[in-house]
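A.B. asks: how does the following fold in three dimensions:
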Amino acid sequence: MSKKRYWTRILCAASFSLAALTTFADGKEQKDGKQSCTAASQENRTQLEMIAKVLGEGKAYAALAFLDAAKLDTPVARLYRAHALRQTAQFEQAGDLYQQLLATCVGGLAYQGLGLLAEMQEQHDTAIGFLKVASRMLPVDSKVRGDYGYVLMMHGDHQPALSELLTAIELDGSNRLAIHNLIMLMYKTGQDERATQLASDFNITEQHLQGIRRESGLPAFKINQRQQFSSGSCYGNTQLCTGILSPQLEVVQ
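C.D. replies: Sure thing, here's the model as predicted:
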């Protein structure tokens, strides 16, 4: 999978996940200078839900057109516009808009957006800084933690990346990008058997697994060369098997 394809997937997934924000619209000033979100009207909520859906389908130009037509000037609408600008490679405009949103009710997601924007431009240190802040502001947001884990992995910080990716998966067992990246981290650190077991646990197809391996910088393998191993019973809502979260799962420095 190319890096361009990877970022197309992650940006679309991130924008679509924001559909829940459409319950809110206007920013109300607080004593600390930040804004809290107030409830959106039904009409605005419907418009924002539709825009979130369009963004989730990867139709960023259409999302910009709908935002222009809706004429909404709320933190959530501006966040969606920043995402659409980022997806259409209008990086400077997206960055300016994210910066304007840092002190609003969507500040944590604006930091996430800045982090993803920096990583897309291969500004790894900057990306890590922004996503670290985002993860502190939104500690139980699976996608934020997963994004932070990804940029740490790409920077070579494997042990903290492992922690962030496992956190993302435990928070949301359906976060396929975090699962994808955890498997890639196992390949990057020479834990092929763990990668194979994770793929099996999460029903990753053979074709997808081959793609992850290639993305990790490793040659494709033949099916009969794959090594299988058994682990204990599964537990928890995310169905992570015994051993995956134990000290046995360590990155190779």
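
A.B. asks: contacts and neighbour counts: CA atoms only from here.
C.D. replies: Will do.

A.B. asks: what about the residue lying closest to Glu29 once chain neighbours are set aside, how many neighbours?
C.D. replies: Distance criterion Cα to Cα, 6 or more residues apart in numbering; nearest residue to Glu29, sequence neighbours excluded, is Gln35 at 4.6 Å. Under the neighbour criterion other Cα atoms under 10 Å, Gln35 is assigned a count of 20.

A.B. asks: separation between Gln35 and Ala52?
C.D. replies: With the distance defined as Cα to Cα, to the nearest Å, Gln35 ends up 22 Å from Ala52.

A.B. asks: packing partners for the helix or strand containing Glu49?
C.D. replies: Counting by DSSP states H and E, the secondary-structure element that holds Glu49 is helix 42-56. In terms of contacts (3 or more Cα pairs under 8 Å, 6 or more residues apart in numbering; DSSP states H and E), helix 42-56 is packed against helix 3-17, strand 24-29, helix 60-70, helix 75-87.

A.B. asks: would you turn the ones you listed into CSV with distance to Tyr187?
C.D. replies: CSV is the format used below for these (distance: least, Cα to Cα, whole Å):
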stretch, distance to Tyr187
helix 3-17, 17
strand 24-29, 41
helix 60-70, 33
helix 75-87, 29
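
A.B. asks: for these, which one ends up most surrounded?
C.D. replies: Ranked by average neighbour count under the criterion mean count of other Cα atoms under 10 Å, the helices and strands packed on helix 42-56 are headed by helix 75-87 at a mean of 25.

A.B. asks: helices of this structure, start to end?
C.D. replies: With DSSP state H as the criterion, the chain has helices at 3-17, 42-56, 60-70, 75-87, 91-100, 107-120, 124-137, 142-154, 158-171, 176-188, 192-201, 206-215.

A.B. asks: Ala25 is nearest to which of those?
C.D. replies: Taking Cα to Cα as the measure, those were each checked against Ala25, and helix 75-87 came out nearest at 5.8 Å.

A.B. asks: go ahead and name everything in contact with the closest one.
C.D. replies: Residues external to helix 75-87 that are found in contact with it (Cα atoms under 8 Å, 6 or more residues apart in numbering): 8, 11, 15, 21-22, 24-27, 48, 51-52, 55, 60-61, 63-64, 67, 91, 93-95, 97-98, 101, 104-106, 110, 113, 117.

A.B. asks: roughly how far apart are the nearest residue to Val151 once chain neighbours are set aside and Asp96?
C.D. replies: In this structure, Val151 finds its nearest non-sequential neighbour in Ile128, 6.2 Å apart by Cα to Cα, 6+ apart. Taking Cα to Cα as the criterion, Ile128 is separated from Asp96 by 19 Å.

A.B. asks: neighbour count for those two, which is higher?
C.D. replies: Set Ile128 next to Asp96 and count neighbours by other Cα under 10 Å: Ile128 wins out with 25 against 12.

A.B. asks: that one reaches Leu152, doesn't it?
C.D. replies: Yes. A contact is recorded between Ile128 and Leu152 when judged using Cα atoms under 8 Å, the distance being 6.6 Å.

A.B. asks: second chain to compare with the first, below:
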Amino acid sequence: DPSESAAHKMFSCFYCKRCEAACSSGVKLTEVFTDAKKDLLELGFNGPGTTSTTQMNCARCLICVGACPHEARFYHEGRGVVVDPAKCKGCGICIEVCPAGAAKIQNSFGTGRKELMDRASIFMATHKSAKAIVFACNWSYYPDLQASTLPDTETRDKSYEILVNLCGGRLERQLLMAPFLYNAWGVMVAVCPDDKCEHNGNLRAKELVEDLRHTLKSIRIDPERLRLVQIPAGDKGKFQAEIDTFVDRLNTLGPIR
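C.D. replies: As a prediction, the model looks like this:
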């Protein structure tokens, strides 16, 4: 029977599709979850889980409505910007585009800006060989790589840290620039190939990174210290090769002075 516990779990889905990748029968489980969320809503059960919400400081500019790739946000006369929990996939693009910071995801499970910035800061402060922070898209290749990642106790001297940011479209300027304040030598952003991102977040990430590279150049920091790569789904070999190449380049450039 439907319950608050079941609804909480269902609305906490990030649509990462790891379950679909593991399903030997090829069942489109996320489609089943979406239908289940619709049924739960009709029965009076709601998230928000990973569903984005709109705070009181919303200016009703409707930028988030136009930016949402899933048409989950709409304007309601009297209620303002409303989110359809059954359509929202927690990609977080609305968070990145909101000028007022009114779009929030209540349960980010460690993928929010503050959590990622804290992890980057801790890594840079606790690893002597730390040089790079790598932001990885959850939907493309990360699940395969995660399965082969060694425990932190065995990688004390690693030179880079991989942080999962869900979708490239969710990346913000402050988040990408923060590692440099923590003495990182460089930052790499890995996203889906063109036409492969379900949320079109890779295109937003490319524009953001290119803009920030110009910013770095204007303050006399080599723009090569900020790099974006596009990785086909599940290609952990290419992902690792790109990281190794980036770290080698950083070793040539040296620390920022």
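
A.B. asks: quick check: TM-score for this pair?
C.D. replies: Structural agreement between the overlaid chains, expressed as a TM-score with TM-score structural alignment, normalised by the length of structure 1, amounts to 0.31; 146 aligned residues with a Cα RMSD of 6.6 Å.

A.B. asks: in the helix holding Glu49 of structure 1, what's buried?
C.D. replies: Asn44, Arg45, Gln47, Leu48, Glu49, Met50, Ile51, Ala52, Lys53, Val54, Leu55, Gly56 (16 or more other Cα atoms under 10 Å).

A.B. asks: coming back round to it: who's in contact with the residue nearest to Val151 of structure 1?
C.D. replies: Contacts for Ile128 of structure 1 (Cα under 8 Å, 6+ apart) come out as Gly115, Tyr148, Val151, Leu152.

A.B. asks: the last one and Gly108 of structure 1, how far apart?
C.D. replies: Counting by Cα to Cα, the gap from Leu152 of structure 1 to Gly108 of structure 1 is 18 Å.

A.B. asks: likewise for the second one?
C.D. replies: For Tyr148 of structure 1, the distance to Gly108 of structure 1 (Cα to Cα) stands at 13 Å.

A.B. asks: between these two, which has more neighbouring residues?
C.D. replies: More neighbours surround Tyr148 than the other of Tyr148 of structure 1 and Gly108, with 29 against 23 (other Cα under 10 Å).

A.B. asks: what is the neighbour count of the residue lying closest to the more buried one once chain neighbours are set aside?
C.D. replies: Counting by Cα to Cα, 6+ apart, the nearest residue to Tyr148 of structure 1 once its immediate chain neighbours are dropped is Leu131, at 5.4 Å. Other residues within reach of Leu131 of structure 1 by the criterion other Cα under 10 Å amount to 30.

A.B. asks: cool, and Thr252 of structure 2?
C.D. replies: Under the criterion other Cα under 10 Å, the count of neighbours that Thr252 of structure 2 has is 9.

A.B. asks: okay, and it sits in which element?
C.D. replies: Using DSSP H and E, Thr252 of structure 2 sits within helix 236-253.

A.B. asks: which strands or helices does that helix pack on?
C.D. replies: helix 142-147, strand 186-191.

A.B. asks: that helix vs strand 186-191, what angle?
C.D. replies: 160 degrees (axes from the mean of the first three to the mean of the last three Cα atoms, to 10 degrees).

A.B. asks: residues of helix 236-253 of structure 2 that come out buried?
C.D. replies: The neighbour-count criterion (16+ other Cα under 10 Å) identifies Lys236, Phe239, Glu242, Ile243, Phe246, Val247, Leu250 as the buried residues of helix 236-253 of structure 2.

A.B. asks: got those residues as TSV, with distance to Asp39 of structure 2 columns?
C.D. replies: As requested, the buried residues of helix 236-253 of structure 2 are exported to TSV (distance: Cα to Cα, whole Å):
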residue	distance to Asp39 of structure 2
Lys236	37
Phe239	39
Glu242	43
Ile243	43
Phe246	47
Val247	48
Leu250	51
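
A.B. asks: which among the residues you listed gets closest to Val191 of structure 2?
C.D. replies: Val191 of structure 2 lies nearest to Phe239 out of those, by Cα to Cα, at 10.2 Å.

A.B. asks: neighbours of Thr215 of structure 2, just the number please.
C.D. replies: Applying the criterion other Cα under 10 Å, we find 13 residues in the vicinity of Thr215 of structure 2.

A.B. asks: now do the SS call for it.
C.D. replies: In terms of secondary structure, Thr215 of structure 2 is helix; the call rests on DSSP: H, G, I helix; E, B strand; the rest coil.

A.B. asks: could you check how far it is from Met177 of structure 2?
C.D. replies: Separation of Thr215 of structure 2 from Met177 of structure 2 (Cα to Cα) stands at 10 Å.

A.B. asks: one more: Gln146 of structure 2?
C.D. replies: In terms of Cα to Cα, Gln146 of structure 2 sits 25 Å off from Met177 of structure 2.

A.B. asks: settle it for me: which of those two has more neighbours?
C.D. replies: Under the neighbour definition other Cα under 10 Å, Gln146 of structure 2 and Met177 were set side by side, and Met177 has more, 17 against 11.

A.B. asks: show me what counts as buried in the host helix or strand of that one.
C.D. replies: Under DSSP H and E, the secondary-structure element containing Met177 of structure 2 is helix 173-181. For helix 173-181 of structure 2, the neighbour count (16+ other Cα under 10 Å) marks Leu175, Leu176, Met177, Ala178, Pro179, Phe180 as buried.

A.B. asks: mind listing what the fourth one touches?
C.D. replies: Read it as Ala178 of structure 2. Contact partners of Ala178 of structure 2, counting by Cα under 8 Å, 6+ apart, are Met117.

A.B. asks: hmm, 10 Å instead?
C.D. replies: Ala178 of structure 2 makes contacts with Leu116, Met117, Asp118, Ala120, Ser121, Ile133, Ala184, Val187, as judged by Cα atoms under 10 Å, 6 or more residues apart in numbering.

A.B. asks: the third one now?
C.D. replies: By Cα under 10 Å, 6+ apart, the contact list for Met177 of structure 2 reads Met117, Ala184, Gly186, Val187, Leu212, Leu216, Leu226.

A.B. asks: what do you get for the second one?
C.D. replies: Listed by Cα under 10 Å, 6+ apart, the contact set of Leu176 of structure 2 reads 113, 117, 133-135, 186-189, 208-209, 212, 226.

A.B. asks: in ChimeraX, select just the buried ones from these.
C.D. replies: Taking 16+ other Cα under 10 Å as the burial criterion, the selection of buried members of the contacts of Leu176 of structure 2 in ChimeraX is written as:
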select :113,117,133,134,135,186,187,188,189,208,209,212,226
